[in-house]
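Chemist: I need the structure of the sequence given here:
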Amino acid sequence: MAAELSWFMTREVLDNAEPLFAPAVAVGTIAGAFSNRIRRTIEMLAGVIAGAVVAHLITRAIGAGPAQTGVVVAIAISAAVLFRGGGGVMAQAGGTGLLLASVAQGPDLAVARTESALVGGVVAIAVAFLILPLNPVRVLHRATGKTMDAFARELTATATALAHRDRQKAEDALKRFSTTWEQRAKTTDLVAAARQVVVLSPWRRRRLGIVRQYEHAAEHLENAYTSAHDIVHWTVVTVRAGEPVPPGLPASIEQIGQALRLVYRDFFAAREPAQTRARALRAIKEVDEACAEGVEFSGNVVVSRVRAVVGELLQASGLPQAEANRLAHIRPN
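Modeler: Below you'll find the predicted structure:
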């Protein structure tokens, strides 16, 4: 739709001699990362303008030809770098400079391409946010479900490895957790995309409340993921060192894995997260029992990280920080 509309606007409405660039920019914008469409459009337009201006000035001064084309491309890309443009800006600047310096042209070609690119960018934004906007809640649902299930799965595997003192399984869980960690960045991008949609699209504005709630929860879940990574790491250290492992220690890790799954389901079901809080508090009960039986250095680190995850999960579920820390038995600094 974006390609067709941008071509029609450029060719039929504006009678532009270079309509091809409009759908090219429109497709490039739509195909970009969900959270970067506005920025990507600006980058593409900036690159087109930089390349067109450089090509116009250089070819007027020294003419066109293979050597001049190389000079135009080099200066256009250098200009993009000078103004701290990203890869999109540099690609568009170099591509535009290459095209305009390689053909016999008058000044109108640069203007026509710039106008065409502007139409493509504006139409792409209109399609993405006004005509066919994404469902932000569906975006969040798809993005967070896979990530949280992956983290919860590795916590369960870690708990099993710790209970059986299986070093190989603990190390495997750590490797998988590190891979899942990279997936978290994509989830962060999609959360930003969802917010962009509800802010810019009048048809999705009613979803702003739930997106804001999730953004609040996402901050605490981010901290929970970091502490969970520490749990898996120090579990490996605990097993390697042959430290004592009271039953409550792996049980507490299993409970926070289940709580991670539940906070996701409770949130998108729009229900009170009572089950999430119950699982989180059961993790604290288990870890307190483990401390009473006795843990050593690495085990103590695991205990502290379990408390940290529980505190963040309780805050993600809507509890104030002071209350969450009290229930997680986290001492104030």
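Chemist: from here on, contacts and neighbour counts on C-alpha atoms
Modeler: OK.
Chemist: Now do the helices for this structure: every range, in order, please.
Modeler: Taking DSSP state H as the criterion, the chain carries its helices at 2-8, 21-31, 37-62, 66-82, 87-102, 107-126, 136-163, 167-200, 208-241, 248-268, 274-293, 297-316, 321-327.
Chemist: Another sequence for comparison is provided below:
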Amino acid sequence: MIHPSGSAVRDRFAQVRGSGVRAALLRVRLNAFAIWQCGIAAAVAWLVAENLLGHPRPFFAPIAAVVCLGLSNNQRLRRMGELALGVSIGVGIAEILVNQLGNGWWQITLVVLIGMSIAQLVGGGALMTTQSAVQGIFLAALPQTPGGGLYRWEDALIGGTVALLVVAFLPADPGRFVRREAQDLIRELAAISSESAAVLRSGDSQRADAVLDRARATQDDIQSWTDALRGGEEISRISPLRRRHMPELLRYRRGLVGLDRATRNLRVAVRRIAAALDTGQEMPMPLADVFDHLAEILHMLEGEVGTAPERMVSTTALATLAARLDPEQLGAQSLSANVVVAQVRSVVVDLLGATGMDEQQARTLLPG
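Modeler: You can find the predicted model right below:
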């Protein structure tokens, strides 16, 4: 056995550490705007609660602002509503029980049980349920102060309102986040198509199984695009400064529908390739060229996603690929080969739909 030298181990460690540092810096850069929003909102919420309402050390106002904003652009209005309702439930239950029963460990238990149960009864999510317990614990565990419960509820409203104003008047660019997630998915689909072409040429069944695992993992990319789109649509509704992004977000919404369908059909095609190679079946080599062609178009679409349909060059390229998808000319004589061609035909139709073409019109581009 040959053992790596000390210098080789150090070099490998430095490489891994360097990639970890780069990934960490990338995360900070991608979330920098959201972090900045949280910092501004926390400061403003504290100042409003302390100077305008006279609350002594209103620590929960900045907490509420940061909780409502978070790093995600998605569901901020829902987070604000759940926070306010959760605080109301927790404060209300604790005020009633503590005034009657006093402070102590068993009072905390009772406050948590009742508060969380009520939050669930009214259909609250995780944030509302958690806040109903946390706020009850605060009031049941700490010495009572004049206006404590009311101040906590007011601080929650202040923090949530400040968060809403920050989103409205210091908004992120909704299109940028959606575009990034869309490009990640399309880039991954291009890689899967390219790998599928290589698998068809090599006939390597183990490599085909690996590509299938990669294709199945694309569901996470679709969900990330969906979440980013919902967040962008919410920003455009809240902020008058971002209303102009609505047509762009509508194009991303249409593109998401088409790419979601294309991803599912591509996944079926890859699964059939893997199944065929696992049983020793041979697949026609022209299919490899088709997958390479599809990968090239996907790379083209990656740069055009979100663009107005009349400006998209990838539509013409997809039409050219559609004309090639004749099973007979591609040598598809087995059931597996015909299934793969059929799925690629569906992928192309779905991608044409993502570029804005009507589905019926897209299907007319396919060979009979």
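Chemist: Report the TM-score for the pair.
Modeler: Overlay of the two chains. TM-score (TM-score structural alignment, normalised by the length of the first structure): 0.92; 329 aligned residues with a CA RMSD of 2.0 Å.
Chemist: Quick one: residues contacting the closest residue to Asn325 of the first structure other than its chain neighbours.
Modeler: Residue nearest to Asn325 of the first structure in three dimensions, not counting chain neighbours: Gly311, with 5.4 Å by CA to CA, 6 or more residues apart in numbering. Contacts were defined as CA atoms under 8 Å, 6 or more residues apart in numbering; by that measure Gly311 of the first structure touches Gln321, Ala324, Asn325, Leu327, Ala328, Ile330.
Chemist: Still touching in the second structure? Go through these.
Modeler: For these, the aligned pairs still in contact in the second structure (both residues aligned by TM-score structural alignment, their matches' CA atoms under 8 Å) are Gln321, Ala324, Asn325.
Chemist: Touching, the first one and Leu313? I think so.
Modeler: So the one you mean is Gln321 of the first structure. No - Gln321 of the first structure is beyond contact range of Leu313, at 10.5 Å (criterion: CA atoms under 8 Å).
Chemist: The two: which has the busier surroundings?
Modeler: Between Gln321 of the first structure and Leu313, counting by other CA atoms under 10 Å, Leu313 is the more crowded of the two (26 against 14).
Chemist: what separates the counterpart of the more buried one in the second structure from Asp209 of the second structure, distance-wise?
Modeler: Aligned counterpart of Leu313 of the first structure in the second structure: Leu351 (TM-score structural alignment). Separation of Leu351 of the second structure from Asp209 of the second structure (CA to CA, to the nearest Å): 25 Å.
Chemist: Then Pro62 of the second structure?
Modeler: Pro62 of the second structure is 50 Å from Asp209 of the second structure, by CA to CA.
Chemist: List the contacts of the most centrally placed residue in the second structure.
Modeler: What sits nearest the mean C-alpha location of the second structure, by CA atoms, centre = their mean, is Ser224, with 2.1 Å. By CA under 8 Å, 6+ apart, Ser224 of the second structure lies in contact with Glu181.
Chemist: The first structure: which residue goes with that one?
Modeler: For Ser224 of the second structure, the equivalent position in the first structure is taken to be Lys186, counting by TM-score structural alignment.
Chemist: And Ala342 of the second structure, by the same measure?
Modeler: Per TM-score structural alignment, Ala342 of the second structure is aligned with Ser304.
Chemist: that older thread, the more surrounded of Pro62 and Asp209 of the second structure?
Modeler: Neighbour count, other CA under 10 Å: between Pro62 of the second structure and Asp209, Pro62 has more, with 29 against 19.
Chemist: Can you tell me what that one aligns to in the first structure?
Modeler: By TM-score structural alignment, Pro62 of the second structure lines up with Pro23.
Chemist: Count the residues that sit near the residue lying closest to its match once chain neighbours are set aside.
Modeler: Of all residues not flanking Pro23 of the first structure in the chain, Ala3 sits nearest, at 4.2 Å (CA to CA, 6+ apart). Residues lying near Ala3 of the first structure (other CA under 10 Å) number 21.
Chemist: And Ala3 of the first structure? What does it align with in the second structure?
Modeler: Counting by TM-score structural alignment, Ala3 of the first structure corresponds to Ala42 in the second structure.
Chemist: same check, this time on His216 of the first structure
Modeler: Correspondence of His216 of the first structure to the second structure, assessed by TM-score structural alignment: Arg254.
Chemist: cool, and Val237 of the first structure?
Modeler: Under the alignment (TM-score structural alignment), Val237 of the first structure pairs with Ala275 of the second structure.
Chemist: And that match, how close does it get to Gly203 of the second structure?
Modeler: 11 Å.
Chemist: So between the two, which is more surrounded?
Modeler: Per other CA under 10 Å, whichever of Ala275 of the second structure and Gly203 has more neighbours is Gly203, with 20 against 17.
Chemist: residue contacts, the residue nearest to the more buried one when sequence neighbours are not counted?
Modeler: Distances taken as CA to CA, 6+ apart place Leu277 nearest to Gly203 of the second structure, at 6.4 Å, with adjacent residues excluded. Listed by CA under 8 Å, 6+ apart, the contact set of Leu277 of the second structure reads Gly203, Asp204, Ser205, Ala208.
Chemist: Mark which of those are buried, thanks.
Modeler: Buried subset of these (neighbour count, 16 or more other CA atoms under 10 Å): Gly203, Ser205, Ala208.
Chemist: picking that back up, the residue nearest to Pro23 of the first structure touches Val27, doesn't it?
Modeler: Yes - Ala3 of the first structure is in contact with Val27 according to CA under 8 Å; the separation is 6.2 Å.
Chemist: Overlap of the contact sets of these two?
Modeler: Residues touching both Ala3 of the first structure and Val27 (CA under 8 Å, 6+ apart): Ala124.
Chemist: Just tell me what Asp149 of the first structure corresponds to in the second structure.
Modeler: With TM-score structural alignment defining the correspondence, Asp149 of the first structure maps onto Arg187 in the second structure.
Chemist: Pretty sure that match sits against His299.
Modeler: Yes - assessed by CA under 8 Å, Arg187 of the second structure is found in contact with His299 at 6.5 Å.
Chemist: now Phe169 of the first structure, nearest residue through space, not along the chain?
Modeler: To be clear, residue 169 of the first structure is Lys; Phe isn't right here. Counting by CA to CA, 6+ apart, Lys169 of the first structure lies nearest to Ala161, which is 5.5 Å off, once chain neighbours are set aside.
Chemist: Mind telling me what the one you found corresponds to in the second structure?
Modeler: Taking TM-score structural alignment, Ala161 of the first structure has Val199 as its aligned residue in the second structure.
Chemist: what sits against Ile235 of the second structure?
Modeler: Asn73, Val167, Ala168, Pro171, Ala172, Pro174, Arg242 are the contacts of Ile235 of the second structure under CA under 8 Å, 6+ apart.
Chemist: show me the contacts for the fifth one.
Modeler: Yep, that's Ala172 of the second structure we're talking about. By CA under 8 Å, 6+ apart, the contact list for Ala172 of the second structure reads Phe33, Ala34, Ile235.
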